[in-house]
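>>> Sequence and predicted structure below; questions after.
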Amino acid sequence: MGAMSGDDVGKAVEGCVAALRPAVDRDWERVAAGSLEWSCRQTAEHVAGALLAYAGQLAGRARDSYVPFSLTLDEGTDNAGLLQVVETAGVLLATTVRTTPPGVRAFHPHPFGSADREGFAAMGVAEVLLHTHDLTEGLGLAHAPDEELAESVLTRLFPHVQPGPAPWPTLLWATGRGELPGRAPVTDWRWRNNLVIPTERLALTGIRPDAARDLRLGGDGGLTWIEGGPYEGTREAAGFLVKGYEAGVHRPEFGVFALVRQEDGRAVGGIGFHGAPDEEGRVEIGYDLAEGARGRGYATEAVCALTEAALAREDVDVVLATIEHDNTASQRVVARAGFVRATLDEERIAHEHHAVDTGLRLYVRRA
């Protein structure tokens, strides 16, 4: 599965219009859109408005809020005209996604305050797929969305949701629109764009499950790497991320991040957590760099940023790092990042009760 693109937005909009066109002569004002409180007319207008808004956010590089504009239809616009507006707004978003560089982010509130071009493409596709379902359900029309589009939305916007037997039923369940065997109904949901933590020279960019899967299989994860990257530790960490996602225990804020140089957009390494915090508020980090990026302070910069972000959370009290006895370079990195060597008693407890390898030194930094 490649990067989510403007073509995906176009494909979703094309399917929406094709599904709704047979009903353009009906009264959409008096028919509820599936389980929504909106009418079919209101829902179709919402789809057009969302596509236009996403295009505006991304094109305008909105920083802290929504760009202050909205969609207003000409008086007397009929349903056929409304579908034309949906198509047009879809083209605008698709074109904006295609022409926006990969590292650019713009404001969106959920959950970390911004999204990149893939995030906006995924949100646009989600709006189209889900509300086409609502509209066709209300109007009694057939609707069979592209399963690959549904899977793309899930891996980018619902990384915290365990994959189900098929992508489309899982997406419907995850958004409170259907049932999934063995899972409780969803009554409250929110999609999640990936987290990016900026530093002076880097952007710690959250790796999504689909990109992690590609890295695990030997690909580049949709990133442009410097020579020698990604290092093996990043690929191994990506594999653990995929396992967590498939098991339904992945928490994106405690996932894996690519270290992307802000000056040229190239990835130089990876950093991340070994999992979510335990019941004692302990979380462990690991990191690596491509050989060509070593000796420039990137690792220290990244470890400082990720550690401080973790310790700012209420559910984290201690950040741990385990390092080989002879890896003095990595030991210096964590020392510069404010970590101290654990006491002998702390190391004993880590070895006996937390399965820490006895061949590793334990370093800690507390809130």
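Now that the structure is in, tell me what you want to look at. Every value quoted in this text rests on a predicted model; they were computed, and no experiment measured them.
>>> hey, let's count contacts and neighbours off CA atoms from now on
OK.
>>> how about the helices in the stretch 1-150 of the chain?
6-20, 40-59, 79-99, 117-139, 147-157 (DSSP state H, counting those that start in this stretch).
>>> Out of the ones you listed, which is the most enclosed?
helix 117-139 (a mean of 24; mean count of other Cα atoms under 10 Å).
>>> How far does it sit from its chain's centre?
Centroid separation between helix 117-139 and its chain, computed with Cα atoms, centre = their mean, to the nearest Å, is 17 Å.
>>> before we move on, the earlier item: TSV for the helices of the stretch 1-150 of the chain, including distance to A299?
Compiled in TSV, the helices of the stretch 1-150 of the chain are given as follows (distance: least, Cα to Cα, whole Å):
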stretch	distance to A299
helix 6-20	34
helix 40-59	30
helix 79-99	31
helix 117-139	27
helix 147-157	27
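>>> Indicate which one of those is closest to A293.
Using Cα to Cα as the measure, helix 117-139 is the one of those that comes nearest A293, at 26.6 Å.
>>> now that closest one and helix 79-99, what's the angle there?
160 degrees (axes from the mean of the first three to the mean of the last three Cα atoms, to 10 degrees).
>>> Show me the residue at the heart of the chain, geometrically.
Most central residue of the chain, judged by C-alpha distance to the mean C-alpha position with Cα atoms, centre = their mean, is N194 at 3.2 Å.
>>> Would you verify that that residue is located in a helix?
No - remark: N194 does not belong to a helix; assigned using DSSP: H, G, I helix; E, B strand; the rest coil, it is coil.
>>> Just to check, it is in contact with A115?
Yes - applying Cα atoms under 8 Å, one finds N194 in contact with A115, separated by 7.1 Å.
>>> A further structure is provided below for comparison with the first:
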Amino acid sequence: MRDIGGEQVEAAVAGCAALLRSAADRSWEGPKAGRLEWSCRTTAFHIAEDLIAYAGQLAGRAQDAYVPFGLTLDEGTGNAEIIQVVETAGALFAAALRTTPREVRAFHPYPFRSANRTGFAAMGVAEAVLHTHDIAEGLGLPYQPAPETCQFVLTVIFPHVRPGPDPWRTLLWATGRGELPGRAPVTEWRWSNNLVLPAERLTLQGVTPAAAAELRAGGDGGFEWIGDGPFPGTRDAAGMLLKAYEAGVHRPEWGMFVLVRRADGRAIGGMGFHGAPDQEGRAEVGYDLVADARGHGYASEALTALSDWALARDDVRTLVAAIEPGNLASRAVAVRAGYVRAALDQARPAGEPPHRDDVLQLYVRTR
């Protein structure tokens, strides 16, 4: 996966600056920015504030809160100077993105209290294009960012939003700024950075639709893999994630995770759920490792961490692993992670015909 965060920020900021320059000789203080209560001037400055704040989070490696600093304007700053501030903040943010290692995560409150450089890039782009839209509405000017810019935002931090035929209109709808045929108006919204679960030697990093598309197409998904790269099962799981995303039923925390070694930041396998828990609180897990990573206990460690996280939630009662009878290594992974062989009736959903015992053996772990 190409590291496009810096490029996307630069494109979004350039579009913002171009729109602002087209109205630099007008008053920005009176008109409100779209549906916001802020003036167009306040909103333009807010874009710069967000970009520099995100740069600070990454550069300062903030872990528990926002870095306690702010941006101020000199007295008498005019519209042309505000545009310069926006461009400067954007350049600093793009530089921070390009110099931040891939594995670094910094504090952001929603929803899992951290984001990586790609997540911060998508948040910065969202702030730039959405608030430029607000300003354009307030000043009565046309504005539309490139489709790929909007697609980047949607597939990185709006994984819960079913994609539409027009990425810009979809993004506007998802943030309460527009309408889409067949979809109810949005009155409250949040973006969603990927979930990362810690284990002793690994981190389990949630896969976004953007990363899943790369993996399914034969790419690396933005990860540095050991050996020959992802096992075919990881690519298949990425395809399942994409189908759920395209259908609008993907729940990010119940998708796919890539297992990344803490020691060197390299990916060694995939693990995750076949979907969200059903009404009885049952969810199915699956996993695989790159061949070069097997035999070191990584899969058991990761499955234990994933299972502990899931079973601590109120909506999960039973986790199920369906294992081929001859796959002794996979069975050993499940057993070491606390799973036990189950009667078929214990593990299958009500009304579902039982699996043939010679095809799949079911292992379960309960609260």
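Cool, got the structure. Computed from a predicted model, the values in this text were never measured in an experiment.
>>> Give me the TM-score for these two chains.
Structural agreement between the two chains, given as a TM-score (TM-score structural alignment, normalised by the length of the first structure), stands at 0.97; 366 aligned residues with a Cα RMSD of 1.4 Å.
>>> Excluding chain neighbours, give the residue nearest to the residue nearest to the centre of the first structure in space.
Nearest non-adjacent residue to N194 of the first structure, counting by Cα to Cα, 6 or more residues apart in numbering: G206, 5.3 Å away.
>>> A184 of the first structure: what secondary structure?
Classification of A184 of the first structure into helix, strand or coil gives coil, according to three-state DSSP.
>>> Please pull up the equivalent of it in the second structure.
Mapped onto the second structure by TM-score structural alignment, A184 of the first structure lines up with A184.
>>> Number of residues surrounding its match?
9 (other Cα atoms under 10 Å).
>>> What separation do you get for it and Y245 of the second structure?
With distances defined as Cα to Cα, to the nearest Å, the gap from A184 of the second structure to Y245 of the second structure amounts to 18 Å.
>>> How about the contacts made by T358 of the first structure?
When the contact criterion is Cα atoms under 8 Å, 6 or more residues apart in numbering, the partners of T358 of the first structure are H351.
>>> Tell me how far it lies from Q331 of the first structure.
Distance from T358 of the first structure to Q331 of the first structure, by Cα to Cα: 16 Å.
>>> Check L73 of the first structure too.
62 Å.
>>> same question, P22 of the first structure
According to Cα to Cα, P22 of the first structure stands 66 Å off from Q331 of the first structure.
>>> what's the answer for A305 of the first structure, then?
As defined by Cα to Cα, A305 of the first structure lies at a distance of 17 Å from Q331 of the first structure.
>>> quick one, which of those two is more surrounded?
The neighbour count for A305 of the first structure versus Q331, taken as other Cα under 10 Å, is higher for Q331 (22 against 19).
>>> Next, the contact list for the nearest residue to that one once chain neighbours are set aside, please.
Closest residue to Q331 of the first structure apart from its sequence neighbours, by Cα to Cα, 6+ apart: I323 at 6.9 Å. For I323 of the first structure, the set of contacting residues under the criterion of Cα under 8 Å, 6+ apart consists of S330, Q331, L360, R361, L362, Y363.
>>> Disregarding residues adjacent in the polypeptide, which is nearest to Q361 of the second structure?
I323 is the one closest to Q361 of the second structure (Cα to Cα, 6+ apart), at 5.1 Å.
>>> try Y363 of the second structure
In this structure, Y363 of the second structure finds its nearest non-sequential neighbour in R341, 4.4 Å apart by Cα to Cα, 6+ apart.
>>> what's the burial count for that neighbour?
If you count neighbours by other Cα under 10 Å, R341 of the second structure ends up with 17.
>>> likewise G164 of the second structure?
14.
>>> Ok, the one 10 residues further on next?
Residues within reach of A174 of the second structure, counting by other Cα under 10 Å, total 25.
>>> A312 of the second structure: neighbour count?
Other residues within reach of A312 of the second structure by the criterion other Cα under 10 Å amount to 11.
>>> Please report the distance of it from L139 of the second structure.
Distance of A312 of the second structure to L139 of the second structure, computed by Cα to Cα: 50 Å.
>>> For the alignment partner in the first structure of P198 of the second structure, which residues are in contact?
Per TM-score structural alignment, the equivalent position to P198 of the second structure in the first structure is P198. Under the criterion of Cα under 8 Å, 6+ apart, the neighbours of P198 of the first structure are L204, A305.
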